[in-house]
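[1] following is a predicted model, sequence given first.
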Amino acid sequence: MRIATYNINGLNARLPVLLRWLEKTQPDVACLQELKSPQERFPADALRELGYEAVWHGQKSWNGVAVLVRGSTPIEVQRGLPEDPDDTQSRYLEVDVGRIRVACLYLPNGNPAPGPKFDYKLRWMEQLIRHAQSLLASDKPVVMAGDFNVIPTARDVYKPERWVDDALFREETRAAFERLVAQGWTDAIRTLHPEAVIYTYFDYFRNAFQRHAGLRIDHLLLSPSLVPHLRAAAVDLDVRGWEKSSDHAPVWIELDWKNTASRRATLKTAPHSD
């Protein structure tokens, strides 16, 4: 079973890229972030033609998350974090896919920091931490996937000294993420590739992708019962290089689940240069 996360950075503007990626890689589950599209403009018919059913939480111009499932319909469980039902930003969606619960999230960026946006980011993270604990307590197999807007360690960013004051890398952000993972979650891609240089986001400016000057901010966290089933994880870096692509690359894991054959892949990396 292949589960992917992809910040599409404008769903309708990049629909050809999304459809091309889905057709090429055929993930069983795809979590999308930053739809930047109102609820009524979600391209459900185009996705259905490729065999995907979806649940989505849209928002005009900003944010937005969706979960696509190949060959079956996801069952919506939670829309928005339960502690803040009045939050107007569409950032969280939870569905059941068979026996697995999939949480798709788009954590706030938080810049400029310090300031109100950073305060909102930290509040949102605290709510996520509390809800994540309840997910673990349910004993249901869970994958939390999405754009966390968190650079966990200095290994996860090109030239970390340039990011010390950024909301993605500030001490408070990393400490909150560490507390989340310490509940019992497993950072899937780092677990399988502990020493590799792995980036999932590359700015459009300064030839960042060509220089492999990126960040690792897109994560898939696994609850304990899923960890023994983890077989592969990778970043589809080639997609980031496609014309009119998102500034993020898709990230995926593969689980040996329901006797699904593993399709192992070697993590793709690009030459590191200054």
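    Yep, it's here. Because the structure is predicted, anything quoted here is derived from the model rather than measured.
[2] going forward, measure contacts and count neighbours with C-alpha atoms only.
    Will do.
[3] which ones are touching the nearest residue to Val97 once chain neighbours are set aside?
    Excluding the flanking residues, the one nearest Val97 by CA to CA, 6 or more residues apart in numbering is Pro74, at 5.3 Å. By CA atoms under 8 Å, 6 or more residues apart in numbering, the residues touching Pro74 are Glu53, Ala54, Val55, Val67, Leu68, Val95, Asp96, Val97.
[4] neighbour-wise, which one of these leads?
    Ranked by the number of neighbours (other CA atoms under 10 Å), these place Val67 first, at 29 neighbours.
[5] what about the longest helix in the chain?
    helix 116-137 (DSSP state H).
[6] can you name the residues in contact with stretch 28-35?
    Outside stretch 28-35, the residues touching it (CA under 8 Å, 6+ apart) are 1-12, 58-59, 62-71, 91, 104-106, 145-147.
[7] okay, now the one to match up with it:
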Amino acid sequence: MKIATWNVNSAKARLPNITEWLTAAAPDVVLFQEIKCETAAFPAAAFVELGYEVHAVGQKAYNGVAILSRQPVTDLLTRLPGDEEEDPQARYVEGTIGGVRIASLYLPNGNPPGDGDSDKYRYKLRWMERLRLHAKGLLEAGAPVVLGGDYNVIPAPEDVYDPVGWRNDALFRQETRLKFQEILALGYTEAFRSLHPGRHPAYTFWDYQAGAWPRNNGLRIDHFLLSPQAADRLMGCEIDKAPRGKEKASDHTPVILEINA
């Protein structure tokens, strides 16, 4: 099973690039983040034409996630459990595909963090705690689990081009990385780094500003976390940089996971 995650930074604005890449890469499951449209406005027909079943969870102009699958998706969950009734942001969708529980998530950015007490940063940390609790419950259920998406977390210094300059950013603050490690400590494996422990640089995001792309000033913030049952099936995990070099590209690029289904 080939599973791709990609923060597309507007599904409608990037549609030609997205469909071109899907046709060439042919993933079985696709996880999108930042579709940036309401659910009804998501360009589902273009993906159905390519053979995908489509499940999008959107909101006007911001956020939004989706799962595309060549196999049926069952037991769909469209909000991260916890404070979902008080959290209107479209950041999570999860379903079962071929016996594997798969989620597309868009974790809050959290900037500016202030001294770690800004409303946006507190929301980020609360969301991460909700994710930890839900991830724990998924482990207890026993099925293979794949949690993919834009985590807005730089796990380690080797995952950012300038660790010193980013040390106080919400993506790299110590509290952020500790919350990420708490999820891993439940028993999850971070797929890319488990296979490529020494690969550097290896980035998934390059800002549009300050020549970040041509200078390779990037961040690795798009991740797959695998339960032990899924990690046992891990065959590969790679970053495809090519889409970031296209005209009208997203500032993120796809990450591709392969597991033995």
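    Yes, it's here. Predicted model only: the values in this text are computed from it and were never measured.
[8] put one on top of the other, what's the TM-score?
    Here the TM-score for the pair of chains, by TM-score structural alignment, normalised by the length of the second structure, is 0.96; 256 aligned residues with a CA RMSD of 0.9 Å.
[9] who does the longest helix of the first structure touch, helix- and strand-wise?
    Applying 3 or more CA pairs under 8 Å, 6 or more residues apart in numbering; DSSP states H and E, we find helix 116-137 of the first structure packed against helix 171-182.
[10] buried stuff in the helix it packs on?
    By 16 or more other CA atoms under 10 Å, the buried positions in helix 171-182 of the first structure come out as Thr173, Arg174, Ala176, Phe177, Leu180, Val181.
[11] for the residue nearest the centre of the first structure, give me its contacts.
    Central residue of the first structure (CA atoms, centre = their mean): Gly146, 1.8 Å from the mean position. Taking CA under 8 Å, 6+ apart, we find Gly146 of the first structure in contact with 5-7, 31-33, 104-107, 218-220.
[12] counterpart of it over in the second structure?
    With TM-score structural alignment as the criterion, the equivalent of Gly146 of the first structure in the second structure is Gly149.
[13] helix or strand for that match, which one?
    Assignment of secondary structure by DSSP states H and E places Gly149 of the second structure within strand 145-150.
[14] next one: His219 of the first structure
    Going by DSSP H and E, His219 of the first structure is in strand 218-222.
[15] measure how far stretch 57-68 of the first structure is from the centre of its chain, please.
    13 Å (CA atoms, centre = their mean, to the nearest Å).
[16] quick check: buried residues in it?
    His57, Gly58, Gln59, Trp62, Asn63, Gly64, Val65, Ala66, Val67, Leu68.
[17] okay, and which of the residues you listed map to strands?
    Under the assignment DSSP state E, the buried residues of stretch 57-68 of the first structure contribute His57, Val65, Ala66, Val67, Leu68 to strands.
[18] the nearest residue to the last one once chain neighbours are set aside in helix, strand or coil?
    This means Leu68 of the first structure. Leaving out its chain neighbours, the residue that sits closest to Leu68 of the first structure by CA to CA, 6+ apart is Ala54, at 4.4 Å. Here Ala54 of the first structure is recorded as strand under DSSP: H, G, I helix; E, B strand; the rest coil.
[19] show me what contacts Ala54 of the first structure?
    Each residue near Ala54 of the first structure by CA under 8 Å, 6+ apart is listed here: Ala44, Ala66, Val67, Leu68, Val69, Thr73, Pro74.
[20] how close does it sit to Ala182 of the first structure?
    Ala54 of the first structure sits 31 Å away from Ala182 of the first structure when distances are taken as CA to CA, to the nearest Å.
[21] tell me the one among the buried residues of stretch 57-68 of the first structure nearest to Gly80 of the first structure.
    Nearest to Gly80 of the first structure among the buried residues of stretch 57-68 of the first structure is His57, at 8.6 Å by CA to CA.
[22] surely the closest one meets Asn63?
    No - with contact defined as CA atoms under 8 Å, His57 of the first structure and Asn63 do not form a contacting pair (9.1 Å).
[23] who touches both of these two?
    Ser90, Arg91.
[24] can you pull out the helices in the second structure?
    15-25, 44-48, 119-141, 174-185, 191-195, 212-215, 228-231.
[25] quick one: closest of those to Pro243 of the second structure.
    Here helix 15-25 is closest among the helices of the second structure (CA to CA), at 7.4 Å.
[26] so what touches the closest one?
    Val8, Ala11, Ala46, Phe47, Leu50, Pro243, Lys246, Ala249.
[27] again, only using 10 Å
    Outside helix 15-25 of the second structure, the residues within contact range by CA atoms under 10 Å, 6 or more residues apart in numbering are 2, 4, 6, 8, 11-12, 26-28, 30, 43, 46-47, 49-50, 240, 242-244, 246-250, 254, 256.
[28] average gap between that helix and the first structure?
    Between helix 15-25 of the second structure and the corresponding residues of the first structure, superposition yields a mean separation of 0.6 Å, by mean CA distance after the TM-score superposition for the first structure.
[29] in the second structure, what stretch matches stretch 213-221 of the first structure?
    With TM-score structural alignment as the criterion, stretch 213-221 of the first structure aligns to 217-225.
[30] now do the end-to-end distance for the matching stretch.
    Using CA to CA, the end-to-end distance of stretch 217-225 of the second structure comes to 24 Å.
[31] with stretch 195-214 of the second structure instead?
    Note: stretch 195-214 of the second structure ends 26 Å apart using CA to CA.
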